[in-house]
Every structure is written in C-alpha cells, then in structure tokens.
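In: I would like the atomic coordinates for the input below:
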Amino acid sequence: MEIDQRHEKGPFDIIGDVHGCLEELSELLQELGYHRKGPSFIHPKGRKIIFLGDLGDRGPRCLDSIGLVMEMVHREHALYVPGNHCNKLYRYLLGRNVQIKYGMEKTVAEFMALCATEKEIFSREFISFYENAPLYLILDDGKLVTVHAGIKANMIGQVNKRIMSFCLYGDTTGEVTPEGLPIRRDWAKNYRGQALIVYGHTPIEEPIFRSNTINIDTGCAMGGKLTALRYPERQLVQVGAKKVYYSRAGSKEEQLVSKN
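Out: Next comes the predicted model:
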C-alpha cells in the first residue's frame, strides 16, 4: 500500500466513517451541495469528497455504501483512504480467517445474500479498489493530510508496517479493554506538525481542532451524526443518524449513544 501525494488544493469535503449509513450519507452529500448524477454525486463547483474509510459494517446498507464510494472514486468525483474495517473486509474476501464481529456481521450478511455471480463481481471490485487505495493522502502541497486513524508528523511521507498499523488502528498499546477493543494513546495531543491532519476511527460526540488535527468520526451508526469538514474553509457540516443501528453494552459506543 502506497501513499498519494497530490498538488490538488481542493476545495474538498472530507467525510468521516460512513459505516453503512447510506441514507445519512446521501443526505449529507446533498447538504454539501452535491447532486446525484447516475450512480454518483457531483458538485456544480467542482468540489471533491474525501472518504476516511470504514465504509461498511454496523449500519443498514453496507454494500450499497461501499458501492457508492467505489463509483465516486472511479469517476474521479471522490478520493478515499481505507480504514481498519475496510482492511478486515479485504482479508475476508481473500479467504483469510477473520473474526466476524464489531459490526462486520452486517456486511457479511448482505454479502452472503448475493447470488454467486454478484459475490464474484463485488469481491473482485472491492479487492482491486482496496489494493489501489493510498494508505493516506498528502494534499494542498503538504498543508493537508487525510488518514483513517491518525499519523505522527515524522511518519508523513513514509510507509512501513508500523506506519500502516498506525494509520489503520491508531497508536495502540498492545492492550485491550474488557470488551476486547484495543487501548490507544492520544497521539493528537502531542502532534506539532505543519499539516492539518483530518482523521476518524474513534467515535466522539463533537469534532474539535486540537494541535492542528481534527477527528470527524461522530458515530453515525451508533446514533450520533455523520460529519463532513469543508476544506480549506474548516467548516463542519453534519446530519443526524436516523436511528441507532449498532451498540455494544459497556463500550464507548454505548456511552456515545446514551448521550445523544
């Protein structure tokens, strides 16, 4: 997996973890000024979407959400970086042994409901899509970096196994919570880089800028919101979840749901 450094300056609309919330995604795109064009969405002023990964799992329309993003990327209406849930689906489709939990059971159920031909087509298309995706994006001559879970300043411009794990899973300690979730350090607290880092992965109630970083995963699938950050304007645009699609008692996700 490579990185992608572009001279594109935007303007961009960066969208956090979709997690199968297609209805909310469609509403957010329209709120941002995008219009449906065939199987894709385009903006009349040439703005481009950046998706921060974790397209499926947890929400009600996982495969359709993944399909829409693939279509937008193929038509150059959007950019994409993968998340840990995308990586897990990729390994599942390759036939690897993965644990089908933490919301993945919804994507797998949709996949298993397809006929054999549809399964083969989806598998081939998603595997290619994932393998050709950059681990993170460097944009606007280095002023903007988009990534799923985060990245340290001294990692930008490099790729290795440690950096790949950081970008997909965050700054993990190797320990897990009683619910089996990895414990992560707050890497953003100590970030001092020049590039604005826009990321997701860890659901929060409301995005705030911290040390030139911002987490825009506001837990739509857990009853929160789906959030977009307009760049370079640094404006937030949000739509609320239609319902709680996924929760797990005792987890941070459950706490997020209880506060909304």
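
In: drop to CA atoms for contacts and neighbour counts, all remaining ones
Out: Will do.

In: quick one: contacts of the helix or strand hosting Glu24?
Out: For Glu24, the element it lies in under DSSP states H and E is helix 22-31. Contact partners of helix 22-31, identified using C-alpha atoms under 8 Å, 6 or more residues apart in numbering, comprise 18, 35, 41, 60-62, 64-65, 226-228, 237-242.

In: Would you mind checking those for buried ones?
Out: Listed as buried from the contacts of helix 22-31 are 18, 41, 60-62, 64-65, 226-228, 237-241; burial here means 16 or more other C-alpha atoms under 10 Å.

In: contact partners of stretch 49-57?
Out: Here stretch 49-57 has contacts from 12-20, 62-63, 65-66, 69, 77-86, 102-107, 146-148, 199-201, using C-alpha under 8 Å, 6+ apart.

In: ok, now with 7 Å
Out: By C-alpha atoms under 7 Å, 6 or more residues apart in numbering, the surrounding residues in contact with stretch 49-57 are 12-20, 62-63, 65-66, 77-86, 103-104, 106-107, 147-148, 199-200.

In: buried residues in the helix holding Glu24?
Out: Leu22, Glu24, Leu25, Ser26, Glu27, Leu28, Leu29.

In: Repeat that for stretch 181-192.
Out: Those would be Pro182, Arg184, Ala188, Tyr191, for stretch 181-192 by 16+ other C-alpha under 10 Å.

In: Closest one to Asp140 out of these, please.
Out: Within those, proximity to Asp140 (C-alpha to C-alpha) peaks at Tyr191, which comes in at 19.2 Å.

In: and the closest one, what is it in contact with?
Out: Neighbours of Tyr191 in contact, by C-alpha under 7 Å, 6+ apart: Lys152, Ala153, Ser211.

In: Roughly how far does the last one sit from Asp217?
Out: Put plainly, it is Ser211. Counting by C-alpha to C-alpha, to the nearest Å, the gap from Ser211 to Asp217 is 17 Å.

In: higher neighbour count, these two?
Out: Asp217 (28 against 15; other C-alpha atoms under 10 Å).

In: show me what contacts that one?
Out: Gly16, Asp17, Gly200, His201, Thr202, Pro203, Ile204, Thr227.

In: what number of residues lie near the closest residue to Gly193 other than its chain neighbours?
Out: In space, and not counting its chain neighbours, Gly193 is closest to Ala153: 5.1 Å by C-alpha to C-alpha, 6 or more residues apart in numbering. Applying other C-alpha under 10 Å, we find 14 residues neighbouring Ala153.

In: Let's compare: structure for the following, please.
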Amino acid sequence: MTDSKFSDSARGPSDRRDDPGPFDIIGDVHGCATELEHLLGRLGYRVRWSGEPGAVHVDVTAPAGRRAIFVGDLVDRGPRSPDVLRVIMAMVAQGVAYAVPGNHDVKFVRWLEGKTVATTHGLDRTAAQFEGEPKAFRAEVRTFFNGLPFYLWLDGGRLAVAHAGIKSEMLGEATGDVRRFCLYGETSGETDKFGLPIRYHWAAEYRGKTSIVYGHTPVPDADWVNNTICVDTGCCFGGKLTALRWPEREIVSVAAEGVYTVPVRPFGHPPLRPGAVA
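Out: Predicted coordinates for the structure are as follows:
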C-alpha cells in the first residue's frame, strides 16, 4: 500500500520510516566538543582523531547496529564549534549518524555565505573560531548543512526528530510553514523581557501517536510530555548534554565541563499559547 503523502518512487529526504534504529538521539551540542566526545563514549561510540591542523581527519566507530541522530544547533556559544562539526560531519558521511539543522545552524550558514546577519546569540564566537579554518572546510560545512532534511520520520512512523519540534499533521509535508516550525517552533513574532523570541509550549497540546524528539528550548531534565521529549538540557549554559536511546527510552547525560555562555532566560518549557488547552 502506498502512503498518502509519499509515493514509493518519490519519498522525501525526511522520510526514513524504513529505518527502525536503534538510535541515540543527542540534544543541542552548541560547540561543546569535549562533552560530545564524552557522551558518545558513554553511548559506546569511539572517536579517533588524526592529521594535523588544516588537515584534521575524524573517524567514528558506532556500536553494532546503532546510529546517532543530532537534533541541531551544533554551533554557537560553546568553545569548539569547528570540532563539533568535524565529528558530526564524519559520522553522517560514514553512515553512523543522521542530523537535522537548528536555527543557529541556518543562521551560521547565511554568515558563511557572506549574507548580512547579526553576530548575536553566540554566532560571534563561532565566527571567531572559523577565522583560521581552511576555505575547503568552510565549503564542506555549507554543503553539509544545505543537504540536511529539516526533520526525520523514522521507525515505521513511530518516531520523528526535529530541532524545535513538529506536529502530527506536518509529517510527510515539506512546506515553508513546516520548515519554520521545525526550526523555531511555535512563536508569537514578539520578544520577551529578556529580548528573546516568545515561544509557546506546543508539546503541551500534542496528542499524536508518533513520538517527537526535539531540542531548541533548554530544560533542566529531559522528561516526556504527551509523547514528546525535549533533549536540550543546556550544555553550553553549564547544564548537561543529553541523549535519548531509542527504542529503549533510556536517558544518558554528561555534565558540562563549564559555563561557556551565561543563560539569559531560565531553563524550562515555555508557556502555553493564549487560549490553548493542555
């Protein structure tokens, strides 16, 4: 039987329902390469570095049968965004990881392309870290991010991963509205008292059968809310880097090595949108 949203001959890049896993879904890394290596080690992955500055090579061996998934926001705020990208790009190239982009990643690509963007919210740090990087590596990074799907639909439709989340009716779709939701979640278009975009807690209203794993809004601990779970536990802010093992639903975390960026807004889920019923 053919799915109503995808034909067998023209499945979208987000559709990986034929991949049952198992997976290790890792929250917002934000340039925290040391913590990423520690977490991968705890999950059973082996990261090996070789080469010299300007010609660094990374090789990653995964536990038998497993694949990592990164929920985006790989860059900004942390101390080693280029090395984070080296590890994750190598993993995707070697077939041991998937990744979706976050809003910080998309903004970083615009900066790499020479477009006018404000170097705020940690982009200034990433830009400084890339000053000494070869042009070839910059080009590889652009190609990498530009080739990523904005969400992943996996395990027979039982699992979906998107940076800021996704709603049931969006699965199988590839519109501009879906892209915006995957990157930014549900927003009001206004800013709060901290000068940050106002977000709403879309997951509190979620009633879908597909489990949604996302990041974007740092929370103290990864907990399930209506068959959704946020795995951004604020590593760059001195929190933790967290992974969800699927289908085991086991949480694995490592503590941050330090506070790389002082958080402006307290950790926690955003409020419900006006008029919403949880």
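
In: so what number do they get for TM-score?
Out: The TM-score (TM-score structural alignment, normalised by the length of structure 1) is 0.92; 248 aligned residues with a C-alpha RMSD of 1.4 Å.

In: ok, of the buried residues of stretch 181-192 of structure 1, which one's closest to Glu254 of structure 1?
Out: The closest of the buried residues of stretch 181-192 of structure 1, once distances to Glu254 of structure 1 are taken by C-alpha to C-alpha, is Pro182, at 16.2 Å.

In: Confirm for me that the closest one is in contact with Thr172.
Out: Yes. Pro182 of structure 1 lies in contact with Thr172 (C-alpha atoms under 7 Å); the separation is 6.3 Å.

In: Give me the spatial nearest neighbour of Thr261 of structure 2, chain neighbours excluded.
Out: Thr261 of structure 2's closest residue in space is Phe237 (C-alpha to C-alpha, 6+ apart), at 5.2 Å.

In: try Asn97 of structure 1
Out: Using C-alpha to C-alpha, 6+ apart, the nearest residue to Asn97 of structure 1 is Arg91, at 7.7 Å.

In: can you map out the strands along the stretch 51-200 of structure 2?
Out: Assigned by DSSP state E, counting those that start in this stretch, the strands in the stretch 51-200 of structure 2 fall at 55-61, 67-70, 97-99, 151-154, 159-162, 186-191, 197-200.

In: which one of those strands lies closest to Val262 of structure 2?
Out: Using C-alpha to C-alpha, the strands of the stretch 51-200 of structure 2 put strand 197-200 closest to Val262 of structure 2, at 17.4 Å.

In: Which part of structure 1 matches the closest one?
Out: On structure 1, the counterpart of strand 197-200 of structure 2 by TM-score structural alignment is residues 182-185.

In: do you know how far the equivalent of Met91 of structure 2 over in structure 1 is from Asp13 of structure 1?
Out: In structure 1, Met91 of structure 2 lines up with Met72, judged by TM-score structural alignment. Here Met72 of structure 1 is placed at a distance of 13 Å from Asp13 of structure 1 (C-alpha to C-alpha).

In: neighbour-wise, which of the two wins?
Out: The neighbour count for Met72 of structure 1 versus Asp13, taken as other C-alpha under 10 Å, is higher for Asp13 (24 against 19).

In: Residue in structure 2 paired with the more buried one?
Out: Asp13 of structure 1 maps onto Asp24 in structure 2, by TM-score structural alignment.

In: wait, isn't its match in contact with Pro247?
Out: No. Using C-alpha under 7 Å, Asp24 of structure 2 is not in contact with Pro247, being 9.1 Å away.

In: just the helices in the stretch 101-250 of structure 2 please.
Out: Secondary structure of the stretch 101-250 of structure 2 (DSSP state H, counting those that start in this stretch): helices located at 103-112, 123-129, 135-146, 176-184.

In: Report the central residue of structure 1.
Out: Gly53 (2.4 Å; C-alpha atoms, centre = their mean).

In: from the chain's centre, how far out does stretch 22-30 of structure 1 sit?
Out: Remark: stretch 22-30 of structure 1 is offset 15 Å from the chain centroid, using C-alpha atoms, centre = their mean, to the nearest Å.

In: Next: stretch 12-27 of structure 2.
Out: 13 Å.

In: What are the contacting residues of that stretch?
Out: 65-71, 149, 151-157, 215, 231-232, 241-247.

In: Distance of Ser26 of structure 1 relative to Leu94 of structure 1?
Out: 30 Å.

In: What lines up with Thr61 of structure 2 in structure 1?
Out: In structure 1, Thr61 of structure 2 lands on Ile42 (TM-score structural alignment).

In: Now do the same for Gln194 of structure 1: its match in structure 2.
Out: Per TM-score structural alignment, Gln194 of structure 1 is aligned with Lys209.

In: Counting neighbours, what do you get for its match?
Out: 13.

In: same thing with Leu89 of structure 1?
Out: 24.

In: Now it. Nearest residue, chain neighbours left out?
Out: Leu89 of structure 1's closest residue in space is Met104 (C-alpha to C-alpha, 6+ apart), at 7.9 Å.

In: and the one you found, how many residues sit next to it?
Out: For Met104 of structure 1, using other C-alpha under 10 Å, the count is 21.

In: corresponding residue for it in structure 2?
Out: Match for Met104 of structure 1 (TM-score structural alignment): Leu123.

In: same thing with Lys243 of structure 1?
Out: Aligned partner of Lys243 of structure 1 by TM-score structural alignment: Gly258.

In: In terms of helix, strand or coil, where does its match fall?
Out: Look at Gly258 of structure 2: counting by DSSP: H, G, I helix; E, B strand; the rest coil, its state is coil.

In: ditto for Gln255 of structure 1
Out: Per three-state DSSP, Gln255 of structure 1 ends up helix.
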